[in-house]
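Chemist: Here you go, sequence then predicted model.
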Amino acid sequence: MKINEYTQGLVLGILSFVLWGFLPLYWKIVEAVNPFQIFAHRIFWSFLFVILIIILKKKGQDFRRELSNPKTWVSFIAPSLFISINWMTYIWAVNNDFVIETSLGYYMNPLILIFMGRIFYKEKLNTLQKWGLGFAFAGVILKTLLYGRLPLISLAIAISFSTYGFLKKKTKVDSLTGLAFETLIIGIPAIVYILYVEISARGISGNLPYYYWLLIMTSGIATATPLLLYAESLKRLPLKIMGFIQYISPSISLLLGIFAFNEPFDKWSLSAFALVWIGLGFFTYSQVLLLRNERRKPD
């Protein structure tokens, strides 16, 4: 393992999940816009933002070459589909006061990602990581039982995003080109939908203040930035590590749901999430030991 690359992956991954954790604040700001329209705008402005970065980094020729490759188009259909499901579910849930349930979904997600890493990449866990996974799994199960029903929002978010991460790890093109393809594939029907609702007077124009256009345009930056960081991190870290650092995002969202959005959260819910935090503590300590041992090795 290259320690510099590993450390870069950790930093990029942690930053991406911190940004994702605070994202509910943004969706609440634009909640006056219909969730389906938010989703369509998110795709469209993300694509424009990514294309701008491609132009600034002078990678336009590489992107055009991939555009003429049918295999590249095919390889990004599935990731585009799963990230679309994730985005749409997440936006709808946040704007309908299910932030804590989305948090549970993202707590479930690492467990699925770690399972995929074990099955498809034969990634092994050390003792501390096994203890961490055990506590985290117990917390997720307890929280699921406390709901008293099948948490469909949580399951949709967890399965869609973990599958997206797994598929992204298998793609061969660079992160920027990959995100451009994903937003292009989803963006084609998205722009058609935006034009339709605007022409039929059901969109932003004429129904909301003009500054909502400026707010919704920034969704491209809010979407593309953490996704690019996440994709770069995936290239540098094993899935089992990505699985654990993803707990940062739902922890932030959980705190927002409790203290910023005043969603219900009782002592039993606290107990369930406490188990997850204990598991995260085991994992964090294992990472400290791993990095310390790697630095001690002679070059």
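Modeler: Received, thanks.
Chemist: alpha carbons only for contacts and neighbour counts from here, please
Modeler: Fine.
Chemist: just checking, next helix/strand downstream of the helix or strand hosting I216?
Modeler: In this structure, I216 sits in helix 211-217 according to DSSP states H and E. Counting by DSSP H and E, the next helix or strand C-terminal to helix 211-217 is helix 219-236.
Chemist: Comparison target below:
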Amino acid sequence: MTTETAPADNAAARGFAFAFSAYFLWGLLPLLMKALGHIPAVEVVAHRIVWSVPIAGAVLVALGRTADLKAALRSPRTLAMAALTAGFITVNWGLYVWAIAVGRAVETSLGYYINPLVSIAMGAVLLGEKLTRAQIVAVALAAAAVALLTVEAGGLPWVSLVLAFSFACYGFLRKTLPIGPSQGFFLEVLILALPALFYLFWLETTGASHFALAEPGNIALLLACGPATAVPLLLYGFGAKLLRLSTIGLMQYIAPTMIFLIAVFVFDEPFGGVRLAAFALIWAALAIYTWSILAEARRARLADIEPGTT
């Protein structure tokens, strides 16, 4: 029994370390984005893309997983799907960078809090998945929180909603790519690299680029966009393969919680009573959703235990 469970325990421990590192790095990302706040979001995103390519490519070569990528490059359908997922993640990155720069980090944290609930709703609408009672309650509470923020602001909390829906759509479509997470990420940034390079070249020729020798601080920050983008995504991909879905479901709240704390206590963004009430509804929804995940995982484990076994 010990020899059978030891490899599984080691895999779970490695998976936890990978996933935790990814979410922790995502949680710290607002600090880098805030430091880049004086640079237009489109330029920052272009650098995120360009400097992610060599990192993701080096990881693929080191792991010896280039064969799947070569097959994907020969498949028009795979390339089209990768272009679509790349489009969604670009929208997500661009809005996130802009929101941090203009002092709306609290709204970004809300977007990533409600993302799993949006994914549940999308599964019900697009795939006909049946929601449990707990999931229905969780989605309803999230909708109530959005309604509360809408009334308070006089309009929809569009930053939070676009971030949540763009990432949910990315995750939904990403599952259709017939390649692994590291190969898929490299394919996405490879597709985006050409327009990003053209844009950066245009900035350079017009004198509008912030990537200049006269500004070494900007160069260092923009170069850091590569590892800050690629490393967490790659770590997450490795961790997700080794962990149960329920564990990943619990860990996904690490990043938005860190973003929320940084927004309120480091960036000093306003957080009044209405926002507190809305976040309380979201946190209650996530607690119910988490409970449903754990209960479902427990039932699945019990179902796998045959009568008479120990």
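Modeler: That came through fine. These numbers come from a predicted model, not from an experiment.
Chemist: which other helices and strands contact the helix holding I216 of structure 1?
Modeler: Contacts defined by 3 or more CA pairs under 8 Å, 6 or more residues apart in numbering; DSSP states H and E place helix 211-217 of structure 1 against helix 35-56.
Chemist: Quick one: map L173 of structure 2 onto structure 1.
Modeler: Alignment note (TM-score structural alignment): L173 of structure 2 maps to L167 of structure 1.
Chemist: Count the neighbours of that match for me.
Modeler: Residues contacting L167 of structure 1 under the criterion other CA atoms under 10 Å number 16.
Chemist: I figured it was touching P79, is that so?
Modeler: Yes: counting by CA atoms under 8 Å, L167 of structure 1 does reach P79; the two are 6.1 Å apart.
Chemist: Can you show me the helices along the stretch 151-299 of structure 1?
Modeler: Ranges of helices in the stretch 151-299 of structure 1, per DSSP state H, counting those that start in this stretch, are 152-170, 175-199, 211-217, 219-236, 239-245, 248-255, 267-296.
Chemist: What's the match for G279 of structure 1 in structure 2?
Modeler: Taking TM-score structural alignment, G279 of structure 1 has A285 as its aligned residue in structure 2.
Chemist: Is there a neighbour count for that match? I'd like the number.
Modeler: Neighbours of A285 of structure 2 (other CA under 10 Å): 26.
Chemist: Can you give me the distance of F267 of structure 2 to L163 of structure 2?
Modeler: According to CA to CA, to the nearest Å, F267 of structure 2 and L163 of structure 2 sit 20 Å apart.
Chemist: Now check structure 2 for the residue matching F44 of structure 1.
Modeler: Checking TM-score structural alignment: F44 of structure 1 goes with V50.
Chemist: residues contacting the residue nearest to that match when sequence neighbours are not counted?
Modeler: Spatially, and ignoring its direct neighbours in sequence, V50 of structure 2 is nearest to A193 (5.5 Å; CA to CA, 6 or more residues apart in numbering). By CA atoms under 8 Å, 6 or more residues apart in numbering, the contact set of A193 of structure 2 is A46, I49, V50, V53.
Chemist: now swap in L15 of structure 1 and tell me
Modeler: Contact partners of L15 of structure 1, counting by CA under 8 Å, 6+ apart, are P226, L229.
Chemist: likewise L128 of structure 1?
Modeler: F282, F283, Y285, S286.
Chemist: which of those residues has the most neighbours?
Modeler: Using other CA under 10 Å as the neighbour test, the contacts of L128 of structure 1 are led by F283, with 23 neighbours.
Chemist: That one contacts L125, correct?
Modeler: No: applying CA under 8 Å, one finds F283 of structure 1 not in contact with L125, separated by 10.1 Å.
Chemist: Which residues are in contact with each of these two?
Modeler: Taking CA under 8 Å, 6+ apart as the contact rule, F283 of structure 1 and L125 touch no residue in common.
Chemist: how far apart are the helix holding I216 of structure 1 and its match in structure 2?
Modeler: Compared with structure 2 after fitting, helix 211-217 of structure 1 deviates on average by 2.5 Å (mean CA distance after the TM-score superposition for structure 1).
Chemist: And for stretch 267-278 of structure 1?
Modeler: Stretch 267-278 of structure 1 sits 1.2 Å off on average (mean CA distance after the TM-score superposition for structure 1).
Chemist: So which bits of that stretch are buried?
Modeler: Buried residues in stretch 267-278 of structure 1, counted by 16 or more other CA atoms under 10 Å: S269, A272, F273, L275, V276, W277, I278.
Chemist: Distance of the alignment partner in structure 1 of L63 of structure 2 relative to Q246 of structure 1?
Modeler: Aligned counterpart of L63 of structure 2 in structure 1: K57 (TM-score structural alignment). Separation of K57 of structure 1 from Q246 of structure 1 (CA to CA): 29 Å.
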